[in-house]
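Chemist: Structure of the sequence below:
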Amino acid sequence: MPYYGFYGIDMYYIVLVVPCIILAFWAQARVKSTFNRYSQVLNRRGLTGAQAAEAVLRQNGVTGVRVEWVAGKLTDHFDPRTNTIRLSNAVYSSTSVASVGVAAHEAGHAVQYAVGYFPIRLRAAIIPVTQFGSMAAFPLIILGLFMNSGILIDLGIWAFALSTVFQLVTLPVEVNASNRALAAIEQGGLLTEDEYPMAKKTLTAAAMTYFAALAVSFAQLLRLLLIFGGRNRHD
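Modeler: I've put the predicted structure just below:
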């Protein structure tokens, strides 16, 4: 397949990257619509998101983790530096089925750290390197093209590969946190039998965004390898 098609169009981008970007947009839209849908369904137990997170922690024997409110929508996260679960406006005090699912997922991350789950430890360890790689990749490639330096281009591709590795490690971390959350919800009776599938759909939709992010990153990496990997470059 030629790199440039008609009118100098980047064919690798069109064929490889664009479909993955469309998938990513679809995944984002789906998670928002699913969350909004089940945010309208109040759970019969009357549990808030904060109470659900605390229940998951108790079930797993995890102590010393704070549950706090944070501004924004879908800004929920676990901060291992302060051992804090931060839940957004739509989750912290909400008694919706969706809020229970999201809060339980974030508590699942806290449990991962507590039990020493290797992938999340690995992700935390490589964050500084992958952040540098994602910022440096394209400047290095552009500089390499400007200076006709194959070494700089190769360094740029390797730097971008680091961000792909981060997405690859993130995927099992997120899926495992959701699995822990759903197990806790079911075993602890946090939701009724008919509410449980709603929480599962919410977390499954969220997981798709991580699959899509990995697909976009891998497609970009493959594009770079196809463009530059086959060229005979000399400094």
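Chemist: C-alpha from now on. contacts and neighbour counts both.
Modeler: Noted.
Chemist: measure Trp69 to Gln220 for me?
Modeler: 36 Å (Cα to Cα, to the nearest Å).
Chemist: Just want to know which of the two has more residues nearby.
Modeler: Between Trp69 and Gln220, Gln220 has the larger neighbour count (other Cα atoms under 10 Å), namely 22 against 16.
Chemist: Confirm for me that the more buried one is in contact with Val17.
Modeler: Yes. If you go by Cα atoms under 8 Å, Gln220 and Val17 touch, sitting 6.1 Å apart.
Chemist: What is the subsequent helix or strand relative to the biggest helix by length in the chain?
Modeler: Longest helix in the chain by number of residues (criterion: DSSP state H): helix 150-188. Downstream of helix 150-188, the next assigned helix or strand under DSSP states H and E is helix 196-228.
Chemist: quick one: that following helix to helix 150-188, angle?
Modeler: In terms of direction (axes from the mean of the first three to the mean of the last three Cα atoms, to 10 degrees), helix 196-228 departs from helix 150-188 by 170 degrees.
Chemist: Give me the buried positions along helix 196-228.
Modeler: 196, 198-224 (16 or more other Cα atoms under 10 Å).
Chemist: Sequence B follows; please return its structure for comparison with A:
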Amino acid sequence: MFFHPLDFMVLPFMLLAMYAQYKVSSTFSKYSSVSARSGNTGAQVARGILDANGLYDVPVEMGQGMLSDHYDPRARAVRLSPDVYHGNSVASLGVAAHEVGHAIQHAKGYAPLALRHAFVPVANLGSMAAMPLFLLGFFLHFPTLILFGIIFFSAAVLFQVITLPVEFNASNRAMQMLSHYNYVGRDEMGSVKKVLGAAALTYVASALVAVAELFKYVLIFSSVNRDE
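Modeler: Now for the predicted structure:
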């Protein structure tokens, strides 16, 4: 990696991403100490919502590491971190329901999720190939290589953008289901919303960083292309 003056354009979004990571950790920690009145654990809530939606074949498994919660579309499994799996806080229930939201998206063929899954190999290739091509083109003053780097990086950026509606929709489903199945009371929903909102900010910040980086590369390409 090298420093370019245009990196200052990206810096505010990188600071936002750092703040978002702090915010999600601190918010989860805060509301992990607030027990939900229902007394259910994250694992029980996940299992209950899955069963209520007919997804009996989707297992709820305990993963490893803090905030490692995710839905694995290949194994069709919801994996919860130990704190969420065993926890009965409003934070644990919110996170568990969010991951179940992804499982329901998958089962219902939610288009943005299907598009994101289809883009995974393209985004991975773009992330790996973009920077070597860009740097080689920049130092050799070869605009065509820079352009190819930008094209590959655009795939990774598009993946970040597609992720946003997927995550927002999963959070909306989570809040609706927690309320509908009486796992969380109406007066507790504000706390759940703060936890899921903090998590959503990390995705927004990541997307903004990616878009800003792409814009920076386009400006560099234009500068090099003019010099040729």
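Chemist: What would you report as the TM-score here?
Modeler: Laid over one another, the chains give 0.95 as their TM-score (TM-score structural alignment, normalised by the length of the second structure), with 226 aligned residues with a Cα RMSD of 1.5 Å.
Chemist: what does the longest helix of the first structure correspond to over in the second structure?
Modeler: Per TM-score structural alignment, the counterpart of helix 150-188 of the first structure in the second structure is residues 143-181.
Chemist: Ignoring the adjacent residues along the chain, who's closest to the spatially most central residue of the first structure?
Modeler: Residue closest to the average C-alpha location in the first structure (Cα atoms, centre = their mean): Tyr210, at 4.3 Å. Distances taken as Cα to Cα, 6 or more residues apart in numbering put Leu171 closest to Tyr210 of the first structure, at 5.9 Å, once the chain neighbours are dropped.
Chemist: Cross-check the contact I'm expecting between that neighbour and Thr209.
Modeler: No. The pair Leu171 of the first structure / Thr209 is not scored as a contact, 9.5 Å apart, by Cα under 8 Å.
Chemist: my read: Phe218 of the first structure touches Ser163, true?
Modeler: No. Between Phe218 of the first structure and Ser163 there is no contact under Cα under 8 Å: 9.3 Å.
Chemist: Who are the contact partners of the residue nearest to the centre of the first structure?
Modeler: 167, 170-171, 174 (Cα atoms under 8 Å, 6 or more residues apart in numbering).
Chemist: how close does the counterpart of it in the second structure sit to Arg79 of the second structure?
Modeler: By TM-score structural alignment, Tyr210 of the first structure lines up with Tyr203 in the second structure. Using Cα to Cα, Tyr203 of the second structure is found at 19 Å from Arg79 of the second structure.
Chemist: which position in the second structure aligns with Val18 of the first structure?
Modeler: Val18 of the first structure maps onto Leu11 in the second structure, by TM-score structural alignment.
Chemist: what about its match, neighbour count?
Modeler: So Leu11 of the second structure, with other Cα under 10 Å, has 14 neighbours.
Chemist: my read is it is in a helix, agree?
Modeler: Yes. Counting by DSSP: H, G, I helix; E, B strand; the rest coil, Leu11 of the second structure is located in a helix.
Chemist: Might you report the residue contacts of the counterpart of Ala129 of the second structure in the first structure?
Modeler: Counting by TM-score structural alignment, Ala129 of the second structure lines up with Ala136 in the first structure. For Ala136 of the first structure, the contacting residues are 156, 159-160, taking Cα under 8 Å, 6+ apart as the criterion.
Chemist: Reformat those residues as CSV; add distance to Val65 of the first structure and neighbour count.
Modeler: Below are the contacts of Ala136 of the first structure laid out as CSV (distance: Cα to Cα, whole Å; neighbours: other Cα atoms under 10 Å):
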residue, distance to Val65 of the first structure, neighbour count
Gly156, 39, 24
Ala159, 35, 23
Phe160, 34, 27
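Chemist: Glu188 of the second structure contacts Val90, doesn't it?
Modeler: Yes. Counting by Cα under 8 Å, Glu188 of the second structure touches Val90, with 7.3 Å between them.
Chemist: out of the two, which sits in the more crowded spot?
Modeler: Between Glu188 of the second structure and Val90, counting by other Cα under 10 Å, Val90 is the more crowded of the two (33 against 16).
Chemist: Need the nearest residue in space to the counterpart of the more buried one in the first structure, chain neighbours excluded.
Modeler: Using TM-score structural alignment as the criterion, Val90 of the second structure maps onto Val97 of the first structure. Nearest residue to Val97 of the first structure in three dimensions, chain neighbours excluded: Asn43, at 5.2 Å (Cα to Cα, 6+ apart).
Chemist: Please name the residues that touch the closest residue to Gly126 of the second structure other than its chain neighbours.
Modeler: Distance criterion Cα to Cα, 6+ apart; nearest residue to Gly126 of the second structure, sequence neighbours excluded, is Phe152 at 4.2 Å. Residues near Phe152 of the second structure by Cα under 8 Å, 6+ apart: 125-127, 129-130.
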